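*Asks:* How does the following fold in three dimensions:
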Amino acid sequence: MTTAVSVFEQGGVIAYPTEAVFGLGCDPDNQAAVEKILKIKNRPVEKGLILLAGDYQQLKPYVDESKLPADVKQQMLSRWPNGVTQVVPASSKAKPFLTGQFSTIAIRVTTQADVVALCQQTGKPIVSTSANYSGEEPGKSWQTVEQDLGSAVDFIIKGDTLGFTKPSTIIDALTGETFRS
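*Replies:* As a prediction, the model looks like this:
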């Protein structure tokens, strides 16, 4: 039986529910899988990607915590889980195919049960970018994703978003600057 975990571990692309829309994701350490997502979306690698996880521990290997003052880290952690993506200094484990042209990585902790379960079962975060072709509206249901992207993805988690009305806010964890509200 094909499962989200087996697809993740074999380098496949998964469509899954997030807070407001469906995302496309894969193993963040599998360059070929990340490149497949970029190709599906027609998205330039320079833009970078988000990592989504069920808890901060799964994200820590990708973050250079030595560049996060204790008060900033505490404030960052206090914003989760709440549909807030935070841009933080990237560690060497966060490869350029994830960070794009930046020395930072965008990360988020979610309570969406399907994502939490997948991340717990794999012990890793998942790449997160909206499930749509570049310039198109993101899918808000698995049925829409199946119709729009169908054979382009390897597995669709047939769950529900958390019902947020817009994609996550993106802020710089160090400065508080908002990139997307």
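
*Asks:* contacts and neighbour counts: CA atoms only from here.
*Replies:* Noted.

*Asks:* Is the residue nearest to the spatial centre of the chain part of a helix or strand, or is it coil?
*Replies:* Central residue of the chain (C-alpha atoms, centre = their mean): Ser128, 2.3 Å from the mean position. Ser128 falls in the strand class when you classify it by DSSP: H, G, I helix; E, B strand; the rest coil.

*Asks:* Then Gln86?
*Replies:* Gln86 ends up strand, using three-state DSSP.

*Asks:* these two touch, right, it and Leu174?
*Replies:* No. Under the criterion of C-alpha atoms under 8 Å, Gln86 is not in contact with Leu174, lying 9.0 Å apart.

*Asks:* Neighbour count: these two, which is higher?
*Replies:* Neighbours were counted for Gln86 and for Leu174 using other C-alpha atoms under 10 Å; Gln86 has more, 28 against 18.

*Asks:* wait, what's in contact with the residue nearest to the centre of the chain?
*Replies:* Contacts for Ser128 (C-alpha atoms under 8 Å, 6 or more residues apart in numbering) come out as Gly23, Leu24, Gly25, Cys26, Leu49, Ile50, Leu51, Leu52.

*Asks:* quick one more, to check against the first:
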Amino acid sequence: MLRDEVSKAFEVLKEGGLILYPTDTIWGIGCDATNAEAVDKVFKLKGRSGEKSLIILLDSHSKLQSYIKEVPEIAYDLIEFAENPLTIIYTGAKNLASNAISGDGTIGVRIVKHEFCTQLLQRFRKPLISTSANISGESSPASFFDISPLIKDGVDYIVNWDQHVVTGAKPSTIIKLESGGKFSFIRK
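*Replies:* Below you'll find the model as predicted:
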């Protein structure tokens, strides 16, 4: 049952643990984006350099101002009109674990439209780290069954929701916002 899975994941996140969970794109490794120790566990599990940036998930654009110093107006239009999952890179990240923020002060944020993620984010009331469920340098898993046993064994909880769904999911589109309302595509 969805509510039970949200509760189990919530308890793990509260304790600084890692979850393996379905998102609106591909399966992700997640943790509390405000907990530096948890974020460090994600980097270690993936074998990923701390210089590489991470993405956070929020359930509503109204929460952007809690984590971004100044949200450009165009961001709201981009979010509203995006047909596919969209990650926007913002400057001026705040109120997040320092190791979740890129060295240049930016953070990628996706407003998620996924039943499990939305309910978990509403209950947790903090942003979640979302990074692909793979070892750094390997290809992103297209389904739960493609996830490496190393990743599955390295998390504290595997969400038992949508594991059977095989959609050929792909990562989100990534846009970087620049000054003056300009933006550029990082990944289409």
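
*Asks:* that older thread, adding distance to Thr161 of the first structure, write the contacts of Ser128 of the first structure out as JSON lines.
*Replies:* Below are these laid out as JSON lines (distance: C-alpha to C-alpha, whole Å):
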{"residue": "Gly23", "distance to Thr161 of the first structure": "10"}
{"residue": "Leu24", "distance to Thr161 of the first structure": "13"}
{"residue": "Gly25", "distance to Thr161 of the first structure": "15"}
{"residue": "Cys26", "distance to Thr161 of the first structure": "18"}
{"residue": "Leu49", "distance to Thr161 of the first structure": "20"}
{"residue": "Ile50", "distance to Thr161 of the first structure": "17"}
{"residue": "Leu51", "distance to Thr161 of the first structure": "17"}
{"residue": "Leu52", "distance to Thr161 of the first structure": "14"}
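
*Asks:* Could you tell me which of those belong to strands?
*Replies:* Gly23, Leu24, Gly25, Ile50, Leu51, Leu52 (DSSP state E).

*Asks:* Quick one: the strands in the first structure, in order.
*Replies:* With DSSP E as the criterion, the first structure has strands at 14-17, 22-25, 50-53, 84-89, 104-109, 126-130, 155-156, 169-172, 178-180.

*Asks:* and those as JSON lines, adding distance to Lys95 of the first structure?
*Replies:* Formatted as JSON lines, these follow (distance: least, C-alpha to C-alpha, whole Å):
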{"stretch": "strand 14-17", "distance to Lys95 of the first structure": "20"}
{"stretch": "strand 22-25", "distance to Lys95 of the first structure": "16"}
{"stretch": "strand 50-53", "distance to Lys95 of the first structure": "12"}
{"stretch": "strand 84-89", "distance to Lys95 of the first structure": "12"}
{"stretch": "strand 104-109", "distance to Lys95 of the first structure": "9"}
{"stretch": "strand 126-130", "distance to Lys95 of the first structure": "12"}
{"stretch": "strand 155-156", "distance to Lys95 of the first structure": "24"}
{"stretch": "strand 169-172", "distance to Lys95 of the first structure": "19"}
{"stretch": "strand 178-180", "distance to Lys95 of the first structure": "22"}
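
*Asks:* any idea where the helices of the first structure begin and end?
*Replies:* Remark: helices assigned in the first structure by DSSP state H are 4-9, 31-41, 56-59, 70-78, 96-99, 113-122, 142-149.

*Asks:* Name the stretch among the ones you listed that sits most buried.
*Replies:* helix 96-99 (a mean of 22; mean count of other C-alpha atoms under 10 Å).

*Asks:* Show residues contacting it.
*Replies:* With C-alpha under 8 Å, 6+ apart as the criterion, helix 96-99 of the first structure contacts 28, 31, 34-35, 45-50, 90, 102, 105-106.

*Asks:* Present the residues you listed as JSON lines; the columns should include distance to Tyr62 of the first structure.
*Replies:* Output for the contacts of helix 96-99 of the first structure, formatted as JSON lines (distance: C-alpha to C-alpha, whole Å):
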{"residue": "Pro28", "distance to Tyr62 of the first structure": "10"}
{"residue": "Gln31", "distance to Tyr62 of the first structure": "15"}
{"residue": "Val34", "distance to Tyr62 of the first structure": "15"}
{"residue": "Glu35", "distance to Tyr62 of the first structure": "18"}
{"residue": "Val45", "distance to Tyr62 of the first structure": "17"}
{"residue": "Glu46", "distance to Tyr62 of the first structure": "18"}
{"residue": "Lys47", "distance to Tyr62 of the first structure": "17"}
{"residue": "Gly48", "distance to Tyr62 of the first structure": "13"}
{"residue": "Leu49", "distance to Tyr62 of the first structure": "12"}
{"residue": "Ile50", "distance to Tyr62 of the first structure": "11"}
{"residue": "Ala90", "distance to Tyr62 of the first structure": "6"}
{"residue": "Phe102", "distance to Tyr62 of the first structure": "13"}
{"residue": "Ile105", "distance to Tyr62 of the first structure": "8"}
{"residue": "Ala106", "distance to Tyr62 of the first structure": "10"}
